[in-house]
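Asker: Mind looking at a prediction? Sequence and model below.
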Amino acid sequence: MNKHASAEIKAARIQGGVATDQRHDSAHKHVTGTAIYIDDMPEPAGLLHGCLGLSTVAHGTIRDMDLSGVRAAPGVVDVLTGADMPASNDISPTGRHDEPVLAEGKVEFFGQPIFAVIAETREQARRACRLARVVYDEEPFIIDVWDIDRRAGKVVTPPLTLKRGDAAAAIAAAPRRLKGSMRMGGQDHFYLEGHIALAIPGEDKDVTVISSTQHPSEVQHMVAHVLGVPSHAVTVEVRRMGGGFGGKETQGNQFAAIAAVAAKKLGRAVKIRPDRDDDMTATGKRHDFVVDYEVGFDDDGNILGVDYLYAARCGFSSDLSGPVTDRALFHCDNTYYYPAVQAQSAPLYTNTVSNTAFRGFGGPQGMVGCERVIDEVAFAVGKDPLEIRKLNFYGTTDRNVTPYHQKVEDNIVHRIVAELEESSEYARRRREIAAFNASSPVIKRGLALTPLKFGISFTATHFNQAGALVHVYADGSVHLNHGGTEMGQGLYVKVAQVVAEEFQIDIDQVKITATTTGKVPNTSATAASSGSDLNGMAAQAAARAIRDRLRDFAAEKYGVPLEQIEFLPNRVRVGNQEIPFGELTQQAYMARVQLSATGFYKTPKVRWDRDKGEGHPFYYFAYGAACAEVSIDTLTGEYMVERVDILHETGRSLNRAIDLGQIEGGFIQGMGWLTTEELVWDDKGRLRTHAPSTYKIPLASDRPKVFNVTLADWPENHEPTIHRSKAVGEPPFMLAMSVLHALSDAVASVADHRVCPRLDAPATPERVLMAVERLRREAAN
């Protein structure tokens, strides 16, 4: 290479580094249908298909199970029951041994898998499942936690109590106090790609499982546990998922385990892909909650003490209900300081599918409960709820200790809310809406501005770790692998941007490869909004190790000091010359320099003592606020979301385009949870909303007519996260609280805002109409 770089190289700029707007790496494949999901993969020779046989009672003992007709059905190769699991019939993710692969002897919810058919075709397996003859001795069952003693009900995992100060004494001494209860429903994940697993048997004890999972290492460990083999015998691979939202953190274990057992037993590849009805019936959902609350406050609306009980419908087993209900308590404060507080969880056993992780992981339920308390106080003292919110905010130098005794040291909620209040013209619109409602007998409008503070980190401290593997090939191209999974959220492109930034090369030189336990072991779930934080830091560490080796090599080869070596866009300045990156890597390869490295990262500062209810469970907090305006028809309960303004902070965003998409999508998904998505069980314990025909996710027509989303561009993460960015996966979901409270505000207008509507979620048109009628009756009395 000449000492002087060509004009083209000098003019080059890195394409796709950190803090640039890059499209999702698979976006063009998604819209053209060329993105390969598991069911798109070429099928191995001799592939068999599995289908699950589901129970038809909500609770009972299996007296007799005749599967002879199933076994004799056309195309059936084998039928598996719990007794056929080689080493263990348990896939409990918490080690409580309460979740069988296939139920044996006893069933605990309607739709629980009790056997699996393995057949030549998927259609044959599905048809054969219907030929089972099962006789049950039915037992009483519990479906709804509203109907039981929430303080004495059976729990699936030990409850948690958070306590600071004497809440009972503070409430008793308060000038004013009130109590109430709120219900909020669950939510189906409704991913575009349902659960699916493809198991391919290998030699000896080996098996490869291609799984639609957010937690490849857990699938690996569960499959190994069920088969009775070491983890090294099981390789789990995930290139992409068609949505996860938490529903594929633990729920994929069952499908992977059954497919792997069948594959090893029969010596043939096995795929299991349940249809949508079976998927929705047999897999866990967001926990629905009942929140009982009592609050003491003064005449101005200052909260002096509060007592919460968060009772959750957990289902028949523990799954992740312990940490989910814990996180609900961690967010029972949202952005508000309580001088005295007691909060208790009640993770209750019910004869329903075991509920599981869902975007926000209990945090949304915690916040919705506390925002109800804010509304109650506001109506009691006759003030705008926004005034009460601002009055009770955490302070910046004092009034900053949470119920779990962590200090809020990065509080920016005051500025976030002030900027949104101004940009959304909240005060002017509040006056205009009041005038409109006064002259409109049928259509009423409502307005609400709600803030959020969301803790970022796994509360299970050991999950706050990640690994990555980076190869630089001799031609300068880069191979990237890490423990995070891609479910459409843009994690892969963000981490690739981090690696491109370290080497100062164009992002198209970085090859993003499927997540696999064979390359990066002992990974954490891609959850808790930590994917970029953890895997970005791990990949950065690996890239920097290689970059430092290249710098050392160049300094030695060209006889220049290290400070005279600089990585520039697609080239490296060495002394007074510039060398293309690919040329330097070729030279390093010829000189036997190692061009591969692993990286590792563990989140600092986090600690949590659950027994004491104290610690520092979150590395930092993410903040945002949303202002929503709605209109309701008081004769039918129908409503429209007229306008939404969002201001959300992401620190120094790694990719604004991706982050904006996450905020918009998270908000709409949250709006669906709080308005249209309703889970209904009948008197036999059957889930009746188990298909798109009966379960209503938001449509394009449900989106806000005006939808303004802005990233706060002034804050940077005060903690040294990856390029000072902040998590953005889960927090925006909770911005949708503004829609629920805007609906409540519209309902309240029929009684001149004298009565708190106590509008439960989901606020379906039916519930809105019932609330309108109730308030009219109460106002008349």
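Answerer: Now that the structure is in, tell me what you want to look at. Numbers count the residues shown, from 1 in each chain.

Asker: rest of the way, CA atoms for contacts and neighbours
Answerer: Noted.

Asker: how about the helices in the stretch 251-400 of the chain?
Answerer: 252-266, 276-282, 321-330, 363-381, 385-391 (DSSP state H, counting those that start in this stretch).

Asker: so can I have CSV of those showing distance to residue 167?
Answerer: Converted to CSV, the helices of the stretch 251-400 of the chain look like this (distance: least, C-alpha to C-alpha, whole Å):
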stretch, distance to residue 167
helix 252-266, 42
helix 276-282, 41
helix 321-330, 15
helix 363-381, 15
helix 385-391, 19
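
Asker: With residue 162 as the reference, name the closest of those.
Answerer: helix 321-330 (7.3 Å; C-alpha to C-alpha).

Asker: dropping in the other structure now:
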Amino acid sequence: MKQDNFPSSNDTPSGIKGGVHEDLVHESASKHVTGSADYTDDIAEPVGTLHAYLGLSERAHAKIIDLDLTPCLAMDGVVGVLCADDIPGVNDISPSHLDDEPVFVTDTCEFWGQPLFAVIAETRDQARRAAQCAKILYEDLPVVTDAYAAMEAGYPYVAKPLKLERGDFETGFADAPHRIASQMRIGGQDHMYLEGHIAFALPGEDEDVTLFSSTQHPSEAQHMVARVLGIASHAVTVQVRRMGGGFGGKETQMNIFCCVAAMAAKKYNRPVKLRPDRDDDMAATGKRHDFIVDYDVAFDDDGKILAVAGDFIARCGYSSDLSGPVTDRALFHADNAYFYPHVRLRSHPMKTNTVSNTAFRGFGGPQGVIVAERMIEEIAYKLGKDPLEVRKVNFYGGAGRDLTPYHQTVEDNILDRLVDELAQESDYQERRSAVLAFNKRANETGAIYRKGLSLVPVKFGISFTATWFNQAGSLIHIYADGSIQLNHGGTEMGQGLNTKVAQVVADAFQVDIGRIKITKTATDKVPNTSATAASSGTDLNGMAALDAAEQIKTRLVAFAMEKWGVDADAVVFLPNQVKIGEAHMAFDVFISEAYMARVQLSAAGFYKTPKIHWDREKGQGRPFFYYAYGAAVSEVTIDTLTGEYVVDRTDILHDVGKSLNPALDLGQVEGAFIQGMGWLTTEELWWDDKGQLRTHAPSTYKIPLASDIPRIFNVKLAHWSQNKERSIKRSKAVGEPPFMLGISVLEALSMAVASVADYKQCPRLAAPATPECVLLAVDALQSGAGDAH
């Protein structure tokens, strides 16, 4: 080997700090807890910044007879108002491109809280006060807020329904010894992110406008602003450093705030900020879809399911938004972990006079999974069996029992091992016997407390069901001093995406993670990105970043081969060094040499998920790259006099493949479980008979508190699991799958309620099972009135 001009190095290889599969603190953790993390509202406002505020409808369904904005203009500090007539481009921000979601109403408002206009003023307080001064004359129209009522009233679908069918379900029902048909009501959920919606627009020369926004989908915000302004997308730049939570609520719902801020900024040629208060944020933005599900299940004496039919009726709101794909995914997960020999599932995405519902963690999947679990529960009570026994007999198995309702083969099922391990480690059987004995004594003595215990599994498909969204880009620069700048198309909302992607890059170059700077997501760096959603952020952006890193490494290896006359396999990236032949060189010195030799030290990476395909018309394909699995055991105690309850203990074993960062993944599992528990127990949305959302603030909408966390909370990752597919470092997605584990709490509550009638009947609890709901269910069973759903 030639060593001409070879710089010397006394460094010796050692392990890098912050590589993959390592516990690593979130890259902004210290900033979060000290308050030094910059969010959109923390950006210094340039001199002359204006503030916008939306004027919202106070009718759920009405014709706008007259809209008088002169009182708004007369208020102190008001610069102007914007309404539909001021839109220079297209008055539509529908993410489904169905032209059904106007920025501002033109003639008919369709939900209480729909934006009618915007006031632009010198201060936010002035804009907010002025927005209340408009004089609006309405002609009221019929209001329908319930999905079932909308169907009966002949309201249309907001999206094309889907049907999944396999086998001959009519024959399956005809030949079955047992059959149960019923209905389940599943409530919606507000995202309750810590940071509300906000957009900050800075006008540039020509048509240019730059937006700082709290959005999960910068590219869509970019395209929507361009559409509304009537300009090309290249004139719009959207930047996101971080969000204070999103959970799907900032995937499409940010569009209107970005568009209004951009319109005002360009019209008045001044920076404009738009930030609603929490009440208006909750009233004007979409939520998790409420569902009413009619299900019909046939089964044998062992509890094995023979046939299933289900109609999933969703409250979608006034426009399509993402209701089509959300209701599709509800059907995709209506099997959860179980094989249905004969099945027919149909979606009914109903239009209602409510805010248009949208993406939420799980994206319809939880509403499908919970129905599968309700049917298991029904079977168990009917046959007098342990629900876990019924679950296990229905798990996906080998050939002949491995095909989903959408005709994808389940090739990687690990639930048998995972559930058995959790049951053993949590002492499930012993605790179930103890719960049964406790309830028996309570029935005999008239004690007021009852206990319940439930073990619930989850199988969750990973990928966007819209195939074209399964792509991502990245951009990596290595500077002459060896420092690395990383950018990708994903957005950081507290989940640790940036940390994980940086770990991937650190591992690729074998450098300490401190050498890598993660920059804000920006549409002028990585174009045409997908939303950070569907649990695919790390999968997609991690692979895209790895692609960029490998491109640069290939050039660096070629440079070393040429300069020092070695073969490719003699060039090895070691911790913070590069080994060339028998010599070692510090990474930064090696990079400096490459720069002097005019090696390109920048690369744009790209990745698209392989193997997936989907034919929606046929209802067949492989919409998911792989499945993530998990299971939870929850134990509860209820007070039969008040309906109040506590979660005594929860044990979770969850599959994240070969974890990129176990510490972050554990946090995601814990948080998802608690959020799922909140959806099913305390978070109740309520509209009055006029169509106004009354639970529109933290004072009327109850999310779980620290005091609601299980008294004993054991969370463990299935360390033995490894993704069989070629995902990023054989890891698996973690954002959404554990959300469904909160169903174990609902099922445990159900067991506790059922105990008052000696488990002879499924209580059929509606969700959320608030204390009121639990109390009514106890009273119904004690009085012999049946379920209280």
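Answerer: Structure received. On a predicted model such as this, the values are computed, not experimentally measured, just so you know.

Asker: would you turn the helices of the stretch 251-400 of the first structure into TSV with mean neighbour count?
Answerer: As requested, these are exported to TSV (neighbours: other C-alpha atoms under 10 Å):
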stretch	mean neighbour count
helix 252-266	25
helix 276-282	20
helix 321-330	26
helix 363-381	24
helix 385-391	18
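
Asker: The aligned partner of residue 418 of the second structure in the first structure: what's it in contact with?
Answerer: The alignment partner of residue 418 of the second structure in the first structure, by TM-score structural alignment, is residue 416. Shown in contact with residue 416 of the first structure (C-alpha atoms under 8 Å, 6 or more residues apart in numbering): 623, 624, 625, 647, 648, 712.

Asker: With residue 314 of the first structure as the reference, name the closest of the helices of the stretch 251-400 of the first structure.
Answerer: helix 321-330 (6.1 Å).

Asker: how much does that closest one stray from the second structure?
Answerer: Superposing on the second structure places helix 321-330 of the first structure at an average distance of 0.1 Å from its equivalents, by mean C-alpha distance after the TM-score superposition for the first structure.

Asker: That helix aligns to what range in the second structure?
Answerer: Residues 323-332 of the second structure are where helix 321-330 of the first structure lands when matched by TM-score structural alignment.

Asker: contacts for that stretch?
Answerer: By C-alpha under 8 Å, 6+ apart, the surrounding residues in contact with stretch 323-332 of the second structure are 158-162, 164, 312, 314, 316, 345-349, 357-359, 363-369, 405-406, 465-466.

Asker: Distance of residue 461 of the second structure relative to residue 378 of the second structure?
Answerer: 25 Å (C-alpha to C-alpha, to the nearest Å).

Asker: likewise residue 35 of the second structure?
Answerer: Residue 35 of the second structure sits 49 Å away from residue 378 of the second structure, going by C-alpha to C-alpha.

Asker: For residue 428 of the first structure, which of the helices of the stretch 251-400 of the first structure is the nearest?
Answerer: Comparison of these against residue 428 of the first structure by C-alpha to C-alpha identifies helix 385-391 as nearest, at 13.9 Å.

Asker: so the closest one matches what in the second structure?
Answerer: Against the second structure, helix 385-391 of the first structure falls on residues 387-393 (TM-score structural alignment).

Asker: How about stretch 288-305 of the first structure?
Answerer: The aligned range for stretch 288-305 of the first structure is 290-307, by TM-score structural alignment.

Asker: If anything else comes up later, I'll come back, but that's it for now.
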